[in-house]
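A.B. asks: got a structure for you, letters missing:
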């Protein structure tokens, strides 16, 4: 008997203008965020979506108001606007642990890859932590921009180091 191909997941793609370029916000039918990336990294976002969701199709329209408003509020100065946004990803148990640790970093603060590795109970897995950080499909909400090098430098960021610098400065200026 022939195998039935997997059903394609229909996702909503919203494009939101921000001070550091347009962001691509992808949500599912439940209004849960599946991806968030910058417009100039759309091919990367699509690769990560395929890895996390399997077959999918993107339909361009506005994301649910509460999710869209949270993104806009973050850029308007509400440092914690993204804290309660629901996300859904696949990933290994280690990746999900790293992403959870990233979400625990308060706005305006940073951690090193070694500190994140320690937090997830794998202090020797610094490189693996960096790789998990790089596979994060939900920028800003899972704040990979808050991770820095051991010497305090702004190491690589999928959205570009200049965006990382802007985001960290933005968070420092909007803290209560």
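C.D. replies: Cool, the structure landed. Just so it is clear, the structure is predicted and the values come from calculations on it, not from any experiment.
A.B. asks: only C-alpha atoms for contact and neighbour calcs from this point on.
C.D. replies: Will do.
A.B. asks: ok, longest strand in this structure?
C.D. replies: When the chain is parsed with DSSP state E, its longest strand is strand 9-16.
A.B. asks: who does it touch, helix- and strand-wise?
C.D. replies: Contact here means 3 or more C-alpha pairs under 8 Å, 6 or more residues apart in numbering; DSSP states H and E; on that basis strand 9-16 packs against strand 23-27, strand 56-60.
A.B. asks: so of these, which one's packed in deepest?
C.D. replies: Burial of the helices and strands packed on strand 9-16 is given as mean neighbour count (mean count of other C-alpha atoms under 10 Å); strand 23-27 ranks first at a mean of 24.
A.B. asks: Check it against this one:
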């Protein structure tokens, strides 16, 4: 299990570096990310969320997709958009509607370094875009209006303050 970094951690606002070594260390990281994501009940997890500034994320949408995306590039997005509620393991306890392209094509590498392309829509397209944002230092709340973002940060801080008190 890896620690999940939360709002305010510097690594979450930085642009990640490309993966250059496709070795056993990468396999260990990917396996640990899948385990951490499952334990946290998430559908996606990006390397910066576990304190690793690499261009890598994992997705597990049961019955749809379970895959590591290494050095992903969104190569095409639809003009049509979709709005749906999003949350984030790095901003636990808050959710908000986010508008995103309804469909995306993404090119990435697998754990062996082999290039693949995925055409996605629905939850998979949303998860790919959300996780890819992490690789560019963007959280879902950064896509909201200033007023909405401030409201989400306040809700997050209030929730965290309460949970810290319960643990003490």
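C.D. replies: Received it, and whenever you're ready, just let me know what you need. Bear in mind that the values here come from a model prediction, so they are computed numbers and not experimental data.
A.B. asks: Got a TM-score for the pair?
C.D. replies: Once superposed, the chains reach a TM-score of 0.29 (TM-score structural alignment, normalised by the length of the second structure), with 93 aligned residues with a C-alpha RMSD of 5.8 Å.
A.B. asks: re the thing from before, could I get the helices and strands packed on strand 9-16 of the first structure as TSV with distance to residue 172 of the first structure?
C.D. replies: What follows is these, written out as TSV (distance: least, C-alpha to C-alpha, whole Å):
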stretch	distance to residue 172 of the first structure
strand 23-27	21
strand 56-60	33
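A.B. asks: Burial check on residue 164 of the first structure, number of neighbours?
C.D. replies: 22 (other C-alpha atoms under 10 Å).
A.B. asks: Just the buried residues of the host helix or strand of it, please?
C.D. replies: Taking DSSP states H and E as the definition, residue 164 of the first structure sits inside helix 161-174. Going by neighbour count (16 or more other C-alpha atoms under 10 Å), the buried part of helix 161-174 of the first structure is 163, 164, 167, 168, 170, 171, 174.
A.B. asks: One more: stretch 33-43 of the first structure?
C.D. replies: For stretch 33-43 of the first structure, a neighbour-count test (16+ other C-alpha under 10 Å) marks 33, 34, 35, 36, 37, 38, 39 as buried.
A.B. asks: does the third one sit in a helix, a strand or a coil?
C.D. replies: Residue 35 of the first structure carries the three-state label strand when classified by DSSP: H, G, I helix; E, B strand; the rest coil.
A.B. asks: if I look at it, how far off is residue 14 of the first structure?
C.D. replies: With the distance defined as C-alpha to C-alpha, to the nearest Å, residue 35 of the first structure ends up 11 Å from residue 14 of the first structure.
A.B. asks: In terms of secondary structure, what does the longest strand along the second structure contact?
C.D. replies: In the second structure, assigned by DSSP E, the strand with the most residues is strand 65-77. Packing partners of strand 65-77 of the second structure (3+ C-alpha pairs under 8 Å, 6+ apart): strand 56-61, strand 103-109.
A.B. asks: Report the buried residues of it.
C.D. replies: Of the residues in strand 65-77 of the second structure, those buried (16+ other C-alpha under 10 Å) are 68, 69, 70, 71, 72, 74, 77.
A.B. asks: closest to residue 108 of the second structure among these?
C.D. replies: Proximity of those to residue 108 of the second structure (C-alpha to C-alpha) peaks at residue 72, which lies at 4.1 Å.
A.B. asks: how close does the closest one get to residue 151 of the second structure?
C.D. replies: To residue 151 of the second structure, residue 72 of the second structure is 31 Å away according to C-alpha to C-alpha.
A.B. asks: same question, residue 46 of the second structure
C.D. replies: 24 Å.
A.B. asks: and if you look at residue 97 of the second structure?
C.D. replies: 13 Å.
A.B. asks: now do residue 76 of the second structure
C.D. replies: 32 Å.
A.B. asks: all helices for the first structure, in order.
C.D. replies: 42-53, 65-76, 93-103, 113-119, 126-134, 161-174 (DSSP state H).
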